[in-house]
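**Student:** Just need the structure, nothing else, for what follows:
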Amino acid sequence: MAARASWTTEMSAEKAPVTRKSSAKPARSRAREFALQALYQHLVGGQDPESIDQFTRGLSGFHKADSVHYDALLHGCIKEAAELDALIVPLLDRKLQEISPIERAVMWIGAYELRHVAEVPWRVVLNECIELAKDFGGTDGHKYVNAVLNGIAPQLRAAEVEADRASGKARA
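**Tutor:** Below is the predicted model:
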């Protein structure tokens, strides 16, 4: 389950409460955010992975991200784009070109993690991707991402998904 940012209330000089969002976000969640931004640049601008990577590493806060996970996501998703699209396309109700680049990049991240990052439970992968889509995508884009990744998960993590469904941890 993704860690949610907590809110704190402080008193300003005028004694009125000031609400601030804390930035206690896990390094892997940050890596996913930076990978999403980088994949967006790749999808929209067609830039090469090396220049995107160099630019992204210079962004504020990158030092707090899990750079190994970021590398795997950025370079893995670009390298396996055709295979990831092949997993996604059968679950779409429209042409791939009609999918927002944000939602497409989020689905790439989810499909890539389901395929290659077995130590992250499938439900965590889905939750993280849903949160990315909520934070960066269109109004209901997270619902679309959820539906597609819920369709991919049983293909790539059959035993894990079935075990969760049998135990009641996930809906059938």
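**Student:** Only C-alpha atoms from now on, for both contacts and neighbour counts.
**Tutor:** Fine.
**Student:** Give me the distance between the residue nearest in space to the middle of the chain and A82.
**Tutor:** Using CA atoms, centre = their mean, the residue of the chain that lies closest to the mean C-alpha position is C129, 3.6 Å off. Using CA to CA, to the nearest Å, one gets 20 Å for the distance from C129 to A82.
**Student:** Then A5?
**Tutor:** 34 Å.
**Student:** now swap in R4 and tell me
**Tutor:** Distance check for R4 against A82: by CA to CA, it reads 33 Å.
**Student:** another one to check against the first:
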Amino acid sequence: MSFTTPKHRSRERVVQALYQYSVSGGEVLQIEQQFINQKNGKISKAFFSNLFLNIMKSRTELDALIAPTISRDTEELGTVEHAILYLGTYELKNSIEIPYKVVINEALEVAKTYGAEGAYKLINASLDKLAQSLRKIEVNA
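**Tutor:** Presented below is the predicted three-dimensional model:
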């Protein structure tokens, strides 16, 4: 098993929490607490909550950013892939202190662990296009 940081584990849990919400619905704050209170591996609780709650609030906006970067409707994405794209897109747009290459790499690592076989290719292509527009100065530096 590879060494994972608390932030990486937090990102994995964000994807798991988004997946759970997509599949079974439920109360957002209950899902947040459930994933914060999991005992397997240390996470950054504030980082997890910030990502999960803000992604939940901005899914429509994130879908609008994702849609032009993929060759199908966002509704046709696999649930896990959609969650990973939410995570990567949100971080590219709102976490400018994290280098875009780190954001993309983290999303790809999560995709390789949880996504469908080869899904990381779609995620990489989509986030790469988003980085070109959301992080233009950084990408061109």
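**Student:** what's the TM between chain one and chain two?
**Tutor:** Once superposed, chain against chain, the TM-score is 0.95 (TM-score structural alignment, normalised by the length of structure 2); 141 aligned residues with a CA RMSD of 1.3 Å.
**Student:** Could you find the counterpart of the residue nearest to the centre of structure 1 in structure 2?
**Tutor:** Here C129 of structure 1 is matched to A107 in structure 2, going by TM-score structural alignment.
**Student:** List the buried residues for the helix or strand where that match lies?
**Tutor:** Per DSSP states H and E, A107 of structure 2 falls inside helix 100-114. Within helix 100-114 of structure 2, the residues that count as buried by 16 or more other CA atoms under 10 Å are 100, 103-104, 106-108, 110-111, 114.
**Student:** related to what we said a few turns ago, wait, isn't the residue nearest to the centre of structure 1 in contact with A105?
**Tutor:** No: counting by CA atoms under 8 Å, C129 of structure 1 does not reach A105; the two are 9.7 Å apart.
**Student:** Name the nearest residue to the corresponding residue of structure 2 for R32 of structure 1, ignoring sequence neighbours.
**Tutor:** Aligned by TM-score structural alignment, R32 of structure 1 pairs with R11 of structure 2. Using CA to CA, 6 or more residues apart in numbering and skipping residues adjacent in sequence, the residue nearest R11 of structure 2 is F48, 6.7 Å away.
**Student:** And R59 of structure 2, by the same measure?
**Tutor:** Nearest-residue entry for R59 of structure 2: Y86, 7.2 Å, with adjacent residues in sequence omitted and distances by CA to CA, 6+ apart.
**Student:** Check I109 of structure 1 too.
**Tutor:** I109 of structure 1 sits nearest to L73 (CA to CA, 6+ apart), 6.4 Å away.
**Student:** so that neighbour sits in a helix?
**Tutor:** Yes: judged by DSSP: H, G, I helix; E, B strand; the rest coil, L73 of structure 1 forms part of a helix.
**Student:** The residue nearest to the centre of structure 1: what's it in contact with?
**Tutor:** 106-107, 109-110, 142, 145-146 (CA atoms under 8 Å, 6 or more residues apart in numbering).
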